[in-house]
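Engineer: Below is the structure, and that's it, no one-letter string:
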């Protein structure tokens, strides 16, 4: 057998291609899938909610209400005649929320949802029954103050749809309930 000399002028690359024969290019491997994007967050809403919660907690540092105290609040645009009718209990109550037995956290969520739904429904006057805070231990804090009554007072003062509120007359719950005058819903 004759040994082939590498000096015969043939390029090794050409010899290899001749020995292998025709080839086809393999398709490029696809890039690995990108990791999923994180779910969008409502950062502005979270910040607004945190600010509102902070303001709410600061408002709780104010003068607390006692069991027999009257809840009373009126924004400037409310006419005096409407305010007097609300105080007397002359306005027809269109819906009611009873917070008896709820914890402060549950009551706050229920109250916010109730006010939003009542305003969206176009109700003008609603009643919120919070109790007087004299009996149930979970409704009274360590200082003997009614938790739900103070919570309702603070939340109602912060809600833009609340125009005025006043403790109900004795026949409608007295200082254990509050009548709330809501702003008409905005037209779109």
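Structural biologist: Received the coordinates, thanks. Predicted model, so just to flag it, every value in this text is computed and none were measured.

Engineer: From now on I want contacts and neighbour counts done on CA atoms only, so please keep to that.
Structural biologist: Noted.

Engineer: name the element the spatially most central residue of the chain belongs to?
Structural biologist: Residue closest to the mean C-alpha point of the chain, counted by Cα atoms, centre = their mean, is residue 49 at 6.8 Å. Secondary structure assignment for residue 49, by DSSP states H and E: helix 43-59.

Engineer: what residues does that helix touch?
Structural biologist: With contacts defined as Cα atoms under 8 Å, 6 or more residues apart in numbering, helix 43-59 is touched by 154, 155.

Engineer: which other helices and strands contact the following helix or strand past it?
Structural biologist: Once the chain leaves helix 43-59, the next helix or strand it forms, by DSSP H and E, is strand 72-74. Packing contacts for strand 72-74, counted by 3 or more Cα pairs under 8 Å, 6 or more residues apart in numbering; DSSP states H and E, involve strand 162-167.

Engineer: at 10 Å instead, please
Structural biologist: In terms of contacts (3 or more Cα pairs under 10 Å, 6 or more residues apart in numbering; DSSP states H and E), strand 72-74 is packed against helix 80-88, helix 147-158, strand 162-167, strand 177-182.

Engineer: how about those in a markdown table, adding distance to residue 54 and mean neighbour count?
Structural biologist: A markdown table is the format used below for those (distance: least, Cα to Cα, whole Å; neighbours: other Cα atoms under 10 Å):
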| stretch | distance to residue 54 | mean neighbour count |
| --- | --- | --- |
| helix 80-88 | 30 | 15 |
| helix 147-158 | 12 | 21 |
| strand 162-167 | 20 | 24 |
| strand 177-182 | 24 | 27 |
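
Engineer: so can I have a markdown table of the ones you listed showing distance to residue 104?
Structural biologist: Formatted as a markdown table, the helices and strands packed on strand 72-74 follow (distance: least, Cα to Cα, whole Å):
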| stretch | distance to residue 104 |
| --- | --- |
| helix 80-88 | 26 |
| helix 147-158 | 6 |
| strand 162-167 | 19 |
| strand 177-182 | 16 |
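
Engineer: here's the one I want to compare it with:
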């Protein structure tokens, strides 16, 4: 609860002026405060426009944009350019290529999943694998109690970022959502570069 500012009465103002006349300023070269401290001298804020009439049962038109300003992870991964052979990419998206290895990150925390993913990808590169499957799960729907919206599936959103950061980014050629038979939205195909 905010308090309204208390203004000096005429008697209090006269008393203050008498006290101020008898004092010597600490910094005589500093300019004095303007008289704008007086509440009557302050600029007035423009009045707010009146609210439109509203009837009970009337349809409301949404005037605010949606709160989710960043693109979904599906859009972000889907919009990434194809860096591998387009024919092979098409087969991979249709689920016709079989992953050579897989890692399941279900039930792991972010702190546990990140080192496990790094170890898995680096071992896959060392073993000469090209296509691996990273299973993240779709995430559990839970009730949001706060004002900030929470994304569904923390690992599903974090894994593409980890794969695009060092030390994995130099080994990863392509990331895309897996086909339904390999997990659909709950898993990613990770196509690795050839070991040099």
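Structural biologist: All right, it came through fine. Keep in mind the model is a prediction, meaning the values are calculated, not measured.

Engineer: picking that back up, out of the helices and strands packed on strand 72-74 of structure 1, flag the one nearest residue 63 of structure 1.
Structural biologist: Nearest to residue 63 of structure 1 among these is helix 147-158 (9.6 Å), distances taken as Cα to Cα.

Engineer: now the closest one and strand 162-167, what's the angle there?
Structural biologist: Using axes from the mean of the first three to the mean of the last three Cα atoms, to 10 degrees, the inter-axis angle of helix 147-158 of structure 1 relative to strand 162-167 is 150 degrees.

Engineer: helices or strands next to helix 147-158 of structure 1 in the packing?
Structural biologist: With contacts taken as 3+ Cα pairs under 10 Å, 6+ apart, helix 147-158 of structure 1 sits against helix 43-59, strand 72-74, helix 104-120, strand 125-129, strand 162-167, strand 177-182.

Engineer: So which of those is nearest residue 147 of structure 1?
Structural biologist: If you check each of those against residue 147 of structure 1 by Cα to Cα, helix 104-120 wins as the nearest, at 7.0 Å.

Engineer: Tell me which residues of that closest one come out buried.
Structural biologist: Using 16 or more other Cα atoms under 10 Å as the test for burial, helix 104-120 of structure 1 gives 104, 107, 108, 110, 111, 114, 115, 118, 119.

Engineer: Where in structure 2 does it fall?
Structural biologist: Here helix 104-120 of structure 1 aligns to structure 2 at residues 110-126, judged by TM-score structural alignment.

Engineer: Validate this expectation: residue 103 of structure 2 resides in a strand.
Structural biologist: Yes - under DSSP: H, G, I helix; E, B strand; the rest coil, residue 103 of structure 2 sits within a strand.

Engineer: Nearest residue to it in space, please, no chain neighbours.
Structural biologist: In space, and not counting its chain neighbours, residue 103 of structure 2 is closest to residue 134: 5.2 Å by Cα to Cα, 6 or more residues apart in numbering.

Engineer: follow-up on the earlier one: what does the helix holding residue 49 of structure 1 correspond to over in structure 2?
Structural biologist: Counting by TM-score structural alignment, helix 43-59 of structure 1 has no counterpart in structure 2.

Engineer: That helix: how far from the chain's middle?
Structural biologist: Here the centre of helix 43-59 of structure 1 is set off from its chain's centre by 10 Å, with Cα atoms, centre = their mean, to the nearest Å.

Engineer: Next, the angle helix 147-158 makes with it.
Structural biologist: Angle of helix 43-59 of structure 1 versus helix 147-158, following the same axes, to 10 degrees, is 120 degrees.

Engineer: Of all the residues in helix 43-59 of structure 1, which ones are buried?
Structural biologist: Within helix 43-59 of structure 1, the residues that count as buried by 16+ other Cα under 10 Å are 56, 59.

Engineer: ok, now how distant is residue 119 of structure 1 from residue 102 of structure 1?
Structural biologist: Using Cα to Cα, to the nearest Å, residue 119 of structure 1 is found at 22 Å from residue 102 of structure 1.

Engineer: To clarify, my last question referred to residue 13 of structure 1.
Structural biologist: Counting by Cα to Cα, the separation of residue 13 of structure 1 from residue 102 of structure 1 is 85 Å.

Engineer: Could you do residue 153 of structure 1 as well?
Structural biologist: Using Cα to Cα, we find residue 153 of structure 1 at a distance of 16 Å from residue 102 of structure 1.

Engineer: what do you get for residue 63 of structure 1?
Structural biologist: 23 Å.

Engineer: And those two? Which one has more around it.
Structural biologist: Taking other Cα atoms under 10 Å, residue 63 of structure 1 and residue 102 do not tie; residue 102 has more neighbours (15 against 8).
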